[in-house]
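# model this:
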Amino acid sequence: MICEDRVVIVTGAGRGLGRAHALEFARQGAKVVVNDLGVSLSGESGGGGADGPAQAVAEETAEEIRAMGGDAVADCSDVAADEGARRLVATALDRFGRLDVLVNNAGFLRDRMLVNLSEEEWDAVMRVHLKGHFLPLKHAGLHWRAESKAGRPVDARVINTSSGAGLLGSVGQGNYSAAKAGIVGLTLVAAAELGRYGVTVNAIAPAARTRMTEQAFAATMAAPGIGQFDAMDPGNVSPLVVWLGSAESAAVTGRVFEIEGGRICVMEGFRRGPAIDGGTRWDAARLGPEIAGLLAEAARPEPVYGA
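Take a look at the predicted model:
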């Protein structure tokens, strides 16, 4: 029960990774605000069929938590709209009287090769992933800053959701990769800015079988046979998220963790590598050999997914 009595918001918690996170937080004693709009895989509202209406999708996870003896409330606010994000934070405060953890997870896909990618498809993915991380983080941060300035102790956590696509790139996912890379940058800035108020901010880059991945990686993400470890079960990711949301993780901030199955890797991202200083402005005609020398000393980049 490492999160006993902590109040947690999980966005996109109606299905997939978000649902797994919400359930695991509840198992570990947390009170959970289950946020989900109930949209289709590509983000359209009223998807129908298995997508279901918005309220039903969020309420189903909340009811599952209550059935196991936990406490949860469903929320259908649009986290990529300022008023929706503000209302989401208010829901936690009104229902449970506090907020300790924000898990930004909501998202959808509009995959296209760059030359086929429309402006609307670019904007839609940027909105839900990047803006949908920024706005809940902003409003939760405003609350925690006010608490800290009022002299009330804050021991809060934010866990953002990036992706291997954001860290390494993914062919056919220029919009998604750019948004997920932006989330890493946002995580680093938020960790630096909010630490003074008692808030840690980290990100995960998970690999799991969800609606967003089952078509792209059907062959490698199929469920295993009976009795075998299912490395692609979304629930494998949740223990790390819950630990990052606990009091135990107070010393960890500004980090990105890749997680798949039972493997956890601390991603190191951009670091300064080989360098040269000519002491004055370079002559472009001289740069070729110098750049070649630097690249020869540098680590080779990881391959882009799908390349």
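# going forward, measure contacts and count neighbours with C-alpha atoms only.
Will do.
# Who are the contact partners of residue 206?
Contact partners of residue 206, counting by C-alpha atoms under 8 Å, 6 or more residues apart in numbering, are 161, 162, 163, 164, 237, 258, 259, 260.
# Could you check how far residue 267 is from residue 204?
As judged by C-alpha to C-alpha, to the nearest Å, residue 267 and residue 204 stand 9 Å apart.
# Quickly list what's touching both of the two.
Common neighbours of residue 267 and residue 204, counting by C-alpha under 8 Å, 6+ apart, are 256, 257, 258.
# To check against the first, give me the structure of this:
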Amino acid sequence: MKGICEGRVVIVTGAGRGLGRAHALAFAAEGAKVVVNDLGVSLDGAGGSDDPARAVADEITAAGGTAIAHAGDIATSAGAASLVAAAVDAFGRLDTLVNNAGFLRDRMLVNLDEDDWDAVVRVHLKGHFLPLRHAAAHWRAETKAGRPQTARVVNTSSGAGLLGSVGQGNYAAAKAGIVALTLVAAAETARYGVQVNAIAPAARTRMTERTFATTMAAPEHGGFDAMAPANVSPLVVWLGSADCAGVTGRVFEAEAGRITVMEGWRPGPTADRGTRWTPQEAGGAVRELLVRAAEPGPVYGTR
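Got it, this is the predicted structure:
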């Protein structure tokens, strides 16, 4: 029986460990040819090695799949361009891009220096933009050449980007930016046969091991490891397949066996005076509106 990604060529960034590795293995199991990208840095972005990417590519190959490794820095234009070129050169096409790479430098805002801000925003937000930009340019060229595309992009946001997270101002801002980038990309690239969605996953990885220190496997769940990265991958594979036709510009939360469609900013209660408010009148109107408005979700770390 063929998998739902049979014959598709898939790039996964940050695929040397954690969620990215799980995604790469899951795509390969569904018949995809996988480009495994990982810079091989430490948790805070230091160093670098091609060993993690090669290890996952070798794991896929040993299991009978097809994969190549790419250890370029996708937060540079040259690295992102070489990543797309690697897929096309090796397999003749590109069908799916999964943006997943990232690291953490957590600090409270008053202790967060400019380098920590720039490094995290660079790898998460710029590291999403550049591969997406080069992949979209490829799909646009293919479409204009008369070769219709069934292309997919899956971006990786976070609950921190949707609700905020104490001690993670840099990470939360970058992940919120990824949601906005997803919405814009879905609208702009639809004409080229591209669908763009995002996930906000919760799983045990290097970045979350202190938060999810235990497996959360319980006898009543048959020993199910609720925080295993592989729990998130089935949704990512489906979003990266042709089967998800018509689903674009959406954000999904994925954790354990749960999938949630996240609903973003929408107009709530409103007041229109028909002319300019005084400051006191504006304040009174706001207080009346807030009584009728839904309470925002709590920022992570506040309770």
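# one step back: got a markdown table for the contacts of residue 206 of the first structure, with neighbour count too?
Output for these, formatted as a markdown table (neighbours: other C-alpha atoms under 10 Å):
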| residue | neighbour count |
| --- | --- |
| 161 | 26 |
| 162 | 29 |
| 163 | 26 |
| 164 | 20 |
| 237 | 28 |
| 258 | 19 |
| 259 | 22 |
| 260 | 18 |
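# In helices, which of these fall?
Counting by DSSP state H, the part of those found in helices is residue 164.
# Tell me the one among the contacts of residue 206 of the first structure nearest to residue 35 of the first structure.
The closest of the contacts of residue 206 of the first structure to residue 35 of the first structure turns out to be residue 161 (C-alpha to C-alpha; 14.9 Å).
# What's the closest one aligned with over in the second structure?
Correspondence of residue 161 of the first structure to the second structure, assessed by TM-score structural alignment: residue 156.
# surely its match meets residue 182?
No. Between residue 156 of the second structure and residue 182 there is no contact under C-alpha atoms under 8 Å: 9.5 Å.
# Which residues are in contact with each of the two?
Jointly contacting residue 156 of the second structure and residue 182 under the rule C-alpha under 8 Å, 6+ apart are residue 198.
# picking that back up, from the neighbour counts alone, determine which of residue 267 and residue 204 of the first structure ranks first.
residue 204 (26 against 15; other C-alpha atoms under 10 Å).
# Could you pull up the residues touching the more buried one?
Per C-alpha under 8 Å, 6+ apart, neighbours of residue 204 of the first structure: 159, 160, 161, 162, 163, 241, 256, 257, 258, 259.
# is it true that residue 45 of the first structure touches residue 39?
Yes. At 4.5 Å, residue 45 of the first structure counts as touching residue 39 under the criterion of C-alpha under 8 Å.
# Overlap of the contact sets of these two?
Contacts common to residue 45 of the first structure and residue 39, judged by C-alpha under 8 Å, 6+ apart, are residue 54.
# quick one, which of those two is more surrounded?
A side-by-side neighbour count of residue 45 of the first structure and residue 39, using other C-alpha under 10 Å, places residue 39 first with 21 against 15.
# quick one: residue 98 of the second structure from residue 74 of the second structure, how far?
Residue 98 of the second structure is 12 Å from residue 74 of the second structure, by C-alpha to C-alpha.
# To clarify, my last question referred to residue 269 of the second structure.
Relative to residue 74 of the second structure, and taking C-alpha to C-alpha, residue 269 of the second structure is found at 42 Å.
# show me the residues around the counterpart of residue 38 of the first structure in the second structure that make contact.
Mapped onto the second structure by TM-score structural alignment, residue 38 of the first structure lines up with residue 40. Neighbour list for residue 40 of the second structure: 16, 47, 48, 49, 50, 51, 52, 53, 71 [criterion: C-alpha under 8 Å, 6+ apart].
# Would you mind writing the ChimeraX command to select the buried ones in the residues you listed?
Only the buried entries of these go into this ChimeraX selection, using 16 or more other C-alpha atoms under 10 Å:
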select :16,50,52,53,71
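# of the contacts of residue 40 of the second structure, closest to residue 36 of the second structure?
Lowest distance from residue 36 of the second structure to those (C-alpha to C-alpha) belongs to residue 53, with 5.6 Å.
# so is that closest one in a helix, a strand, or just coil?
Of the three states, residue 53 of the second structure takes helix according to DSSP: H, G, I helix; E, B strand; the rest coil.
# before we move on, back to that, name the residue in residue 269 and residue 74 of the second structure with the higher neighbour count.
Higher neighbour count among residue 269 of the second structure and residue 74: residue 74, with 29 against 13, using other C-alpha under 10 Å.
# Report the aligned residue range of the first structure for stretch 248-266 of the second structure.
Aligned by TM-score structural alignment, stretch 248-266 of the second structure falls on residues 253-271 of the first structure.
# Residue 201 of the second structure -> the first structure?
Correspondence of residue 201 of the second structure to the first structure, assessed by TM-score structural alignment: residue 206.
# Can you give me the distance of its match to residue 2 of the first structure?
According to C-alpha to C-alpha, residue 206 of the first structure and residue 2 of the first structure sit 22 Å apart.
# Now do the helices in the stretch 201-307 of the first structure.
Counting by DSSP state H, counting those that start in this stretch, the segments of the stretch 201-307 of the first structure that form helices are 238-244, 284-297.
# how about the equivalent of residue 280 of the first structure over in the second structure, what does it touch?
In the second structure, the residue paired with residue 280 of the first structure is residue 275, using TM-score structural alignment. Listed by C-alpha under 8 Å, 6+ apart, the contact set of residue 275 of the second structure is empty.
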